[in-house]
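> predicted model, plus sequence, below.
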Amino acid sequence: MTNIPPDKIIAWYRANARDLPWRAPGTTAWGVLLSEVMSHQTQVERVAPVWREWIERWPTPEAFAKAPTSDVLRAWGNLGYPRRALRLRECSLAIVEKHGGVVPDDVDELLALPGIGDYTARAVACFAYGKNVPVVDTNVRRVVARAEHGRALGTPGKKELAEVADLLPRRGGPAFSAGLMEFGALVCTSKAPACEACPIAARCAWLAAGRPAPVARPRTQTFAGTDRQVRGKIMRLLRESESPVEQSRIDALWPDPAQRSRALFSLLDDGLAEQDERGYFHLPR
């Protein structure tokens, strides 16, 4: 018998779900796919306004596939990890060329698209098409580890995916999957879980065990002073410049020449920046 009754999670979700734009009735599978890729490692509050702009500007994969790369990278703004924007464009091209401009509903076909991993493929199949497939992100992993096993953290893997699949109800699976993710994001959080507001607290194995701490705490990824921060500064300069940028303007962004050079050339290697015949830098066209 599960410690996570689907009816309780679904009821909680219907009463407490955040009003996110991609949850509105009529959102297309393309809109769902965009939201999932944008939300990866990025807070949904930051994603929402960008998503609205994108879905209005590029409402279909075909419209997005025609967009200049420079426009895509500028529209991506400060969401972080801009390579995701390039992969989205590759994905839209594949959807147009191989699926007639329609986002596929099959998990394996979704996995075959550029930049689409196991989580995103299942999320699109579930939330856009109502397929009763397990969708496992960090939030779901944490809820299941705590409620079912009394552990603070879950362990990614196929076994975990099968376990979540076993939790799915025959009816209402997509609502349960969305609710489980939302529950982990709002109640069963990593640092300050609201156990007093938890509808399944009476059955939670983690609470019963005295809320044990993780055996090994995950290391928090730093940002300040990293190559990623330098890359972000250079990308912002390129996005905001109407003409190609000379080297001296990039040099003024960061004091360490070795790190600055490393960051700049990694952007060139990733296809996020280009250098013209004069030695100036600009976004890909």
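Nice, I can see it.

> CA only for contacts and neighbour counts going forward, please
OK.

> where exactly do the helices run in the stretch 1-150 of the chain?
Counting by DSSP state H, counting those that start in this stretch, the stretch 1-150 of the chain has helices at residues 6-16, 29-39, 44-57, 61-65, 69-76, 83-99, 107-111, 118-127, 138-149.

> can you pull out the strands in the stretch 151-285 of the chain?
Remark: strands assigned in the stretch 151-285 of the chain by DSSP state E, counting those that start in this stretch are 274-275, 281-282.

> please identify the deepest-packed of those strands.
For the strands of the stretch 151-285 of the chain, average neighbour numbers computed from mean count of other Cα atoms under 10 Å are highest in strand 281-282, which has a mean of 22.

> what is that one packed up against?
If contacts are counted by 3 or more Cα pairs under 8 Å, 6 or more residues apart in numbering; DSSP states H and E, strand 281-282 sits against strand 274-275.

> follow-up on the earlier one: in JSON lines: the strands of the stretch 151-285 of the chain, plus distance to Ala201.
As requested, these are exported to JSON lines (distance: least, Cα to Cα, whole Å):
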{"stretch": "strand 274-275", "distance to Ala201": "54"}
{"stretch": "strand 281-282", "distance to Ala201": "54"}
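
> putting a second one here so we can go through both:
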Amino acid sequence: MPTTLAADVTAWYARAARDLPWRAPDAGPWAVLVSEVMLQQTPVRRVLPAYQAWLRRWPTPAALAADEPGDAVRAWGKLGYPRRALRLHACARAIVAEHGGTVPRELDELLALPGVGSYTARAVAAFAFGLRHPVVDTNVRRVVARAVHGRGEAGPPATARDLAEVTALLPADTGEAVRFSVAVMELGALVCTARGPRCGECPLIARCAWNRAGRPEYSGPRVRPQRFAGTDRQVRGLLLDVLREGPGPVTRTALDAVWSEPVQRERALGALLADGLIHRLPDGRYALPR
């Protein structure tokens, strides 16, 4: 009897999966939620030390909620996109206030948490609570685009379409669906990569529509890659580093010293203030949020 795509991917995962702490049987829902927030647009190798340090300091939502948001921003370090730290702190406080300190399991409750979007809510529901939900990230979209549709790239995301396509691949059994969800994500991360896919190692090579078509070049719409050097994002990071690495509030002179172009520096500083990542004190100095 022919196997399904899901069965092939799950069998591969059973022998090839990375040993990651948030996949451990005793990793609770809070640990899964923290990992999913940290892993957004950030590779595993950078997340691991920050994740471990974070859970040592804040093993529960209540522990994080009891500290200041600035503590979360400081601990976030150089993971990038530091607004995620503020959102995770706000999420912890909402979990304490609205759910008695326990991460909720239902999708609508997860979606209602601050900073928790469609992907994160479904990932936590599936990986922390074993519920049957489609979990769609960039890696999953790439596998589906190649194996099912014969396209070398997934192109721009379309949430409703992407969820429907992955739902159609989910096994009916809930446990098998959860295993497939993590397995197909791992396949995209390790084998069916954006650049240099290792097709010879892929469990789907015989059924992959892209491989059968001769792996044609992708000619559809693309998601433009984000550059970093010289951007406002880089300047915001440099300014925030001054505050994270110092013992307390800093002067404007200390901030001005990290970027020489005044217009861009002012724009970046204004964005940090607007996002709530830093505050201007009455004496004119700047500090992490409280």
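Nice, thanks for sending it over. It should be emphasised that the depicted structure is a prediction, and the values quoted were computed from it without experimental measurement.

> right, and the strands of the stretch 151-285 of the first structure - which one's nearest Arg23 of the first structure?
Nearest to Arg23 of the first structure among those is strand 281-282 (36.0 Å), distances taken as Cα to Cα.

> how close does the closest one sit to the second structure?
Average distance, strand 281-282 of the first structure versus aligned residues of the second structure after superposition (mean Cα distance after the TM-score superposition for the first structure): 1.2 Å.

> in the second structure, what residues pair with that strand?
Under TM-score structural alignment, the match for strand 281-282 of the first structure in the second structure covers residues 286-287.

> got a list of contacts for the matching stretch?
Stretch 286-287 of the second structure has contacts (Cα atoms under 8 Å, 6 or more residues apart in numbering) with 243, 248-252, 278-281.

> check stretch 227-235 of the second structure too.
Among residues not part of stretch 227-235 of the second structure, those counted as contacts by Cα under 8 Å, 6+ apart are 259, 264-265, 267-268.

> how about a cut-off of 10 Å?
Outside of stretch 227-235 of the second structure, the residues within contact range by Cα atoms under 10 Å, 6 or more residues apart in numbering are 80-81, 238, 240-241, 258-259, 261, 264-269, 271-272.

> same question for stretch 39-54 of the second structure.
When contacts are defined by Cα under 10 Å, 6+ apart, stretch 39-54 of the second structure is touched by residues 20-22, 31, 33-38, 56, 58-59, 64, 72, 75-81, 84, 119-120, 137-138, 189.

> let's see it at 7 Å
Stretch 39-54 of the second structure has contacts (Cα atoms under 7 Å, 6 or more residues apart in numbering) with 35, 38, 79.

> closest one to Ala154 of the second structure out of the residues you listed, please.
Met38 (23.1 Å).

> how far away is the closest one from Lys78 of the second structure?
Here Met38 of the second structure is placed at a distance of 11 Å from Lys78 of the second structure (Cα to Cα, to the nearest Å).

> who has more neighbours out of those two?
More crowded of Met38 of the second structure and Lys78, by other Cα atoms under 10 Å: Met38, with 25 against 16.

> residues near the nearest residue to the more buried one once chain neighbours are set aside, how many?
Taking Cα to Cα, 6 or more residues apart in numbering, and ignoring the residues beside it in sequence, Met38 of the second structure has Val47 as its nearest neighbour in space, at 6.3 Å. Here the count is done by other Cα under 10 Å, and Val47 of the second structure has 19 residues near it.
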